[in-house]
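**Student:** Give me the fold of what follows.
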Amino acid sequence: MTASFRIRKGKGNSATIYLRVTADNQRLEKKTRETVNPIFWNGKDSTVKNPNRVSATTDEKERLVELKKTLNGLSTYIADQYRNRKDTEIINGQWLDEVIEAYYNGGRRTELLDNLNNFLNHFIEKILPHKSAENSGKVLSTRTQDKYRKIIEHLKNFQTKENLNLKVSDYDKHISDRFQDYLKNDLKHSAVSIGREITIPKAILKDARRMGIQVNELVFTEVKGSKPETPCPILIIDKKRGIDELQQLKDFVTIDPRLKLCRDWMIIGIHTGQRVSDLFSLSPNQIITIGGERYLVHTQQKTGAKVEIPLHPDVLEILEKHGGNFPEKFLDNPDSNTTIFLKLIKRLCKRAGLDRLEYGKKYDEENKRYIYGHYPLYEVFNAHSLRRTFATMYYGEFPTSVIKSVTGHSTEQQLLNYIGKKDDPLARKFHEVWKRQREEAKAAEDIRKAN
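**Tutor:** Purely as a prediction, here's the structure:
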């Protein structure tokens, strides 16, 4: 590969300097940002004349010195880029344009993005809006994208605090561990949150690798996130033990209109199995009738899953009470509405006597973190408990495939993990069948003897 310069005269005493590259049996020529007075150009040597041997002002000579340095630097940079090119790079006019621009801008696109903060900015602007979940292929929900943005903000603040200016390839298990300590000690995040949060930088680094940016490959195997079980207390409905906390909630008498409204929403949540974000977006327009029975067809906000929810008699009764509509919301703003709902849930459960000790988490305002322990049920019962109560209440009554079609879980194993159940080994099914066969044989024998 050879590189040289030539000029193309324009109007007056200014000529544009062009870079000519000969490589791979090609002759490429592109304009640089430099100009020169033709009288100071040495056409034979394709460069600027020696400033000490021309008749020029001091300013002109100083400019010629800088111009010579710039052209020499550009020539060296082009040679380095060609020598270190990847096998997949195509040497053409576009390549030369990119390299020239990179010389003036401090590096090629991938070189600039090798700086971790630069890549994080690029990720937010160009990649995140179109990023898909690996398991479903669907574009990440707004909520998940917000989580990415928050972790990126934490990662930048972590670098500032630690006085780090990392390259993408610098991010390894050691840096991940330090970031984890930052989340725990500085931001007071819980182990549950951190277990999920440290996996997000790994996902971001995968996109960097796809772009050809160098990453530390060990980070994908050495940094392991965790998903500790998040306590989510439920209402116990166990007829054999004579416990029915749902009925206890329904039987509680109150004249407080907000508590009545809260109870209606709780019952709807328990019998529909929907997340609170979906619960308050339910509409009577989504109700259809099939075979004389009424169903609610709803597309879940978090996953985009379309679910068909059979409407329980208790839900139909609430709709009828509200003139065929769902109960009114507490506030129009979704976040504020949810906040009030959560507060009312705890107040209602306390008033209804749901005070058995249950393992859960409470937020410690002083230390700004969740504290795990055993508390009265009304202190740790939350909106998510409604959905989990639904899944647990009907587990064993209906096939898991039926339940997950309502909750929107993509696999039965996800549902079983969600409600804390272990999948029965297939071999156990044999014993169930054999037991039923023995019972049927015994019944047949009893009938035979009776006759």
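
**Student:** alpha carbons only for contacts and neighbour counts from here, please
**Tutor:** Noted.

**Student:** I'd like to know which elements the strand or helix carrying T160 is packed against.
**Tutor:** Secondary structure assignment for T160, by DSSP states H and E: helix 142-161. Helix 142-161 makes packing contacts with helix 199-210 when contacts are defined by 3 or more C-alpha pairs under 8 Å, 6 or more residues apart in numbering; DSSP states H and E.

**Student:** The helix it packs on relative to helix 142-161, how many degrees between them?
**Tutor:** Interaxial angle of helix 199-210 relative to helix 142-161 (axes from the mean of the first three to the mean of the last three C-alpha atoms, to 10 degrees): 90 degrees.

**Student:** elements contacting helix 199-210?
**Tutor:** Helix 199-210 is packed against helix 142-161, with contacts defined by 3+ C-alpha pairs under 8 Å, 6+ apart.

**Student:** residues in contact with the helix it packs on?
**Tutor:** For helix 142-161, contacts defined as C-alpha atoms under 8 Å, 6 or more residues apart in numbering pick out 117, 120, 124, 128-129, 165-166, 179, 182-183, 197, 200-201, 302.

**Student:** in the helix holding T160, what counts as buried?
**Tutor:** Q145, Y148, R149, I151, I152, H154, L155, K156, F158, Q159 (16 or more other C-alpha atoms under 10 Å).

**Student:** Same check on stretch 436-450?
**Tutor:** So, applying 16+ other C-alpha under 10 Å, stretch 436-450 has no buried residues.

**Student:** Also stretch 177-185?
**Tutor:** So stretch 177-185, judged by 16+ other C-alpha under 10 Å, has buried residues F179, Q180, D181, Y182, L183, K184.

**Student:** compare with the first, here's sequence two:
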Amino acid sequence: MLKTKFFVRHKSGEVITPIYVRVSNGRAFDLKVATKETCIASRWDDENGMMKERFFVEQKGKLVEKRDGKTRALFLESKEVNERLQDLAKKIDKAFKEAEEVEFNTEWLKTVINPPVVVENTVPDDFVSFCPVFIEQKKHEISKGYTIKVNCLKRIIKEFLKHSKKKTLKFSEINLKFKLEFDKYCYEVMGYSVNYTSTNLRLLRIIAYQAERNGIKLHSQIKLVKSKEEKTIFQILTPAELKAIENHVFEDVDLDNVRDWLLISVFSGQRISDFMRFNVEMLTKEELENEQEGYFLNFIQDKTGHILHLPVHPKILEILNKRGFRFPPKYDEDKYNKLVKTVCKDAGITEMCYGGIEKNRRKVFANYPKHELITSHIGRRSFASNNYGKIPTPLLMVATAHKSESMFLRYIGKVDNQQSHALASYFFN
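**Tutor:** Reported below is the predicted structural model:
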């Protein structure tokens, strides 16, 4: 009789761990393979072989089931993963029953979990024609913004082909020769920045690897098709500058609204695609461990798809209270980026700073008044940078949704000094 059970190797802690499946049939075989699913170790129910769907807290010596907004989000996430695991168990059972003259080993089980892509003659082998196929195959995994990036790269490649007097770009032609020609086109003809060109080549490789999964042959040099990147230069708003912005009196209604959105972005650490969607329906009021009450924002990040249960900063509550417990009116990103520069200029954020301003489709780096360098992303980066070292990094990562501390440190332009400090302790002891 076929038995299927799911398990994790890490049984505790907040580490993200793969979920494995164990499939056995008496003494005939006993197979263990990693599935596509992962979970936080502490949320795994080892007894049931599934993710926990109920969460408890001890109150007065008794276990009481938690029913707050954060727990509801955890339940929904666990339920989705468990349903996929149950579907996989049924899939494995069906494959076992239908198998004829098959050797039941780990390769068989891996094929059941990750079946090879069926290659059809209709799958194109040139980059431009494959882009819509990529979007269709990844539609449940990529965001709207990512789709826009793919279509933008498709347009750039079409323009590159036209400039090069070529009809198509076959995946088998994406090699070092192509890379050199594409770099030259981007830098000299289009005036694109080094980082923008590097980002496009990275996306091109991702699309190429998806084509390979569809049976399309790639050039052996595909891994070498990448460009150098320059260190990102960015600005943040300091606590003193934020105080100046907060205290400035704006007569213009739009500037007053955008000032409040800027403060909301700084004290929530979110992208404009998320904070500009904030509304009071996302708020829940919950009891904290210190017997106080706090508000939380419950939403799904637009770019990452992460479910967030974000505590509302007191400064955001001040803004809500002054507005009759409503968020400010919403603005599209272009208008916001234009108005936020005026907000900072009027508040005196005008010191000369080195940075890049986009001119003719590429960034020109020079010294500019700081307010000219302000965009919607400064709120998120200011949140991360200003709180680094004051709030434990893992807690900051809850808000920013960075997957690793190294990614977070790169984001704020910091290096991990732990080993350096450890060495220094030997020098002075």
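
**Student:** just to revisit the earlier point, dump the contacts of helix 142-161 of the first structure into a markdown table; add secondary structure and distance to Q247 of the first structure as well.
**Tutor:** Below are those laid out as a markdown table (DSSP: H, G, I helix; E, B strand; the rest coil; distance: C-alpha to C-alpha, whole Å):
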| residue | secondary structure | distance to Q247 of the first structure |
| --- | --- | --- |
| N117 | helix | 54 |
| L120 | helix | 51 |
| I124 | helix | 48 |
| L128 | helix | 46 |
| P129 | helix | 45 |
| N165 | coil | 59 |
| L166 | coil | 58 |
| F179 | helix | 47 |
| Y182 | helix | 46 |
| L183 | helix | 42 |
| E197 | helix | 39 |
| I200 | helix | 42 |
| P201 | helix | 46 |
| K302 | coil | 30 |
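
**Student:** burial of I245 of the second structure, as a residue count?
**Tutor:** Here the count is done by other C-alpha atoms under 10 Å, and I245 of the second structure has 23 residues near it.

**Student:** try R84 of the second structure
**Tutor:** 14.

**Student:** Quick check: which element contains it?
**Tutor:** Judged by DSSP H and E, R84 of the second structure forms part of helix 69-98.

**Student:** residues in the first structure matched by that helix, start to end?
**Tutor:** The aligned range for helix 69-98 of the second structure in the first structure is empty, by TM-score structural alignment.

**Student:** Packing partners of that helix?
**Tutor:** Counting by 3+ C-alpha pairs under 8 Å, 6+ apart, helix 69-98 of the second structure packs on strand 2-7, strand 50-51, helix 106-113, strand 307-311.

**Student:** Distance from the chain centre to that helix, please.
**Tutor:** 23 Å (C-alpha atoms, centre = their mean, to the nearest Å).

**Student:** what angle sits between it and helix 106-113?
**Tutor:** Going by the same axes, to 10 degrees, helix 69-98 of the second structure makes 120 degrees with helix 106-113.

**Student:** Okay, angle between helix 69-98 of the second structure and strand 2-7 too, please.
**Tutor:** Computed with the same axes, to 10 degrees, the direction of helix 69-98 of the second structure lies at 150 degrees from that of strand 2-7.

**Student:** What are the buried residues along helix 69-98 of the second structure?
**Tutor:** Applying 16+ other C-alpha under 10 Å to helix 69-98 of the second structure flags 69-75, 77-79, 81-82, 85, 88-89, 92, 96 as buried.

**Student:** Same check on stretch 341-348 of the first structure?
**Tutor:** F341, L342, L344, I345, K346, L348.

**Student:** mind checking what the second one lines up with in the second structure?
**Tutor:** Per TM-score structural alignment, the equivalent position to L342 of the first structure in the second structure is N337.

**Student:** doesn't T375 make contact with its match?
**Tutor:** Yes - counting by C-alpha atoms under 8 Å, N337 of the second structure touches T375, with 5.2 Å between them.

**Student:** will you turn the helices and strands packed on helix 69-98 of the second structure into a markdown table that also has distance to K231 of the second structure?
**Tutor:** Putting those into a markdown table (distance: least, C-alpha to C-alpha, whole Å) gives the following:
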| stretch | distance to K231 of the second structure |
| --- | --- |
| strand 2-7 | 42 |
| strand 50-51 | 41 |
| helix 106-113 | 40 |
| strand 307-311 | 30 |
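
**Student:** and among the ones you listed, the most buried is which?
**Tutor:** strand 50-51 (a mean of 25; mean count of other C-alpha atoms under 10 Å).

**Student:** Now do it: which range of the first structure does it align onto?
**Tutor:** The aligned range for strand 50-51 of the second structure is empty, by TM-score structural alignment.

**Student:** right, and the helix or strand after that strand?
**Tutor:** Reading on from strand 50-51 of the second structure to the C-terminus, the next helix or strand found by DSSP H and E is strand 56-59.

**Student:** For burial, what's the neighbour tally of the aligned partner of G348 of the second structure in the first structure?
**Tutor:** Alignment note: G348 of the second structure maps to G353 in the first structure; criterion TM-score structural alignment. Neighbourhood size, G353 of the first structure [other C-alpha under 10 Å]: 15.

**Student:** where's G353 of the first structure, which helix or strand?
**Tutor:** Using DSSP H and E, G353 of the first structure falls within no helix or strand.

**Student:** repeat for the one 10 residues further on
**Tutor:** Y363 of the first structure is part of strand 357-364, with elements assigned from DSSP H and E.

**Student:** rewinding a little: could you find which two of the contacts of helix 142-161 of the first structure are furthest from each other?
**Tutor:** N165 and K302 (35.0 Å; C-alpha to C-alpha).

**Student:** returning to what we had before: which of the contacts of helix 142-161 of the first structure has the most neighbours?
**Tutor:** Result: L120 is most packed of the contacts of helix 142-161 of the first structure (other C-alpha under 10 Å), 25 neighbours.

**Student:** Then G294 of the second structure would be within a strand, right?
**Tutor:** Yes - assigned with DSSP: H, G, I helix; E, B strand; the rest coil, G294 of the second structure falls within a strand.

**Student:** gap between the residue nearest to the spatial centre of the first structure and K150 of the first structure?
**Tutor:** The centre of the first structure sits closest to T144, judged by C-alpha atoms, centre = their mean, with a distance of 3.7 Å. Going from T144 of the first structure to K150 of the first structure by C-alpha to C-alpha, to the nearest Å gives 10 Å.
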